[in-house]
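Enquirer: Sequence and predicted model, in that order:
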Amino acid sequence: MSVYANYGRLEIERDRVTKARGYINALRKITSELGSKSNYALSLCLLARVSAKIGDWQKSRRNFRKVIQLCRNLKEILELRKVYYWYGEATLNKKTDARNYLELAREIFMRVGARGWLKKVETLCRRA
């Protein structure tokens, strides 16, 4: 499953959303067969990022909020921080909610000592 997720992330970074969707759909199929809630959350997060890339802000926001709730319910703090980061990154262009989600991500990164991610989020905070 992580192979599909990693390829999906890579294609999102390269702005190849069609290829990204293919990997995400494969991940979603496996996830539904196995009933994995954490991987379902990951697939929704990737879909939210794709939606943001193509400018579908309603779908992006809806999926990000679902993922945030799932991560909270599953107590997936490490994944939650990444979701906050990606949500903040996605909303930078719109400037809506970007600062709030980047600050939430920053707080968690500081708490868990994730220096690499902290550096990335601080760079984005300066742009927001």
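Expert: Sure thing, it's come through.
Enquirer: For the rest of this, base every contact and every neighbour count on C-alpha atoms.
Expert: Will do.
Enquirer: sec struct for the residue of the chain most remote from its centre, please.
Expert: Most distant from the centre of the chain: Glu33, at 22.1 Å, with distances by CA atoms, centre = their mean. Three-state assignment for Glu33 (DSSP: H, G, I helix; E, B strand; the rest coil): helix.
Enquirer: Use this one as the comparison:
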Amino acid sequence: MSVQIEFGDTSLILNISGKTMVTTLRKKIEIPYNSVEEVQISNFKFPLTAVKRTGITTIGYKAGIFIIDKKKYFLSYHDANKVAILGLKGFEFDKIVVESEDPEQLEKNILMRCSHINDQTP
């Protein structure tokens, strides 16, 4: 995987490697837990209207920074059915879509650290 997820004391850290690091010119994205508004597990539909800022788009891989419906997204996935989608506020990105081997467990781990999200239960 091009993105490894690490849980810090106050933030979720995305460690970026490989082609994703090269095309986005980033090694790390650090997301404060208090910036996370929601976490969803779903099949991400990549729209044809997405505007690529930096990144890679192939049939089997999407990674990088995109503008979708006037919102800034960071994407990193091969399998759109195994992603967690983070809705953020007051952060550089509006949404982060990242693949996980176990998206349900990732959702639980994030929600455990984001007690301010009241409407979701793991």
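Expert: Okay, I see it. Nothing here was measured: the structure is a model prediction, and the numbers come from that model.
Enquirer: Next, the TM-score between them, please.
Expert: The pair, once superposed, lands on a TM-score of 0.32 when counted by TM-score structural alignment, normalised by the length of structure 2; 70 aligned residues with a CA RMSD of 4.6 Å.
Enquirer: re earlier: could you measure from the residue farthest from the centre of structure 1 over to Tyr40 of structure 1?
Expert: Per CA to CA, to the nearest Å, Glu33 of structure 1 is found 11 Å from Tyr40 of structure 1.
Enquirer: Ok, Arg127 of structure 1 next?
Expert: From Arg127 of structure 1 across to Tyr40 of structure 1, the span is 31 Å (CA to CA).
Enquirer: more crowded one of the two?
Expert: Regarding Arg127 of structure 1 and Tyr40, a neighbour count based on other CA atoms under 10 Å identifies Tyr40 as having more, with 20 against 13.
Enquirer: Just give the closest residue to that one, not the sequence neighbours.
Expert: Spatial nearest neighbour of Tyr40 of structure 1, chain neighbours left out: Thr31 (5.8 Å); criterion: CA to CA, 6 or more residues apart in numbering.
Enquirer: Any idea how many residues pack against that neighbour?
Expert: By other CA under 10 Å, neighbour count at Thr31 of structure 1 equals 19.
Enquirer: Check Val112 of structure 1 too.
Expert: For Val112 of structure 1, the tally of surrounding residues (other CA under 10 Å) stands at 12.
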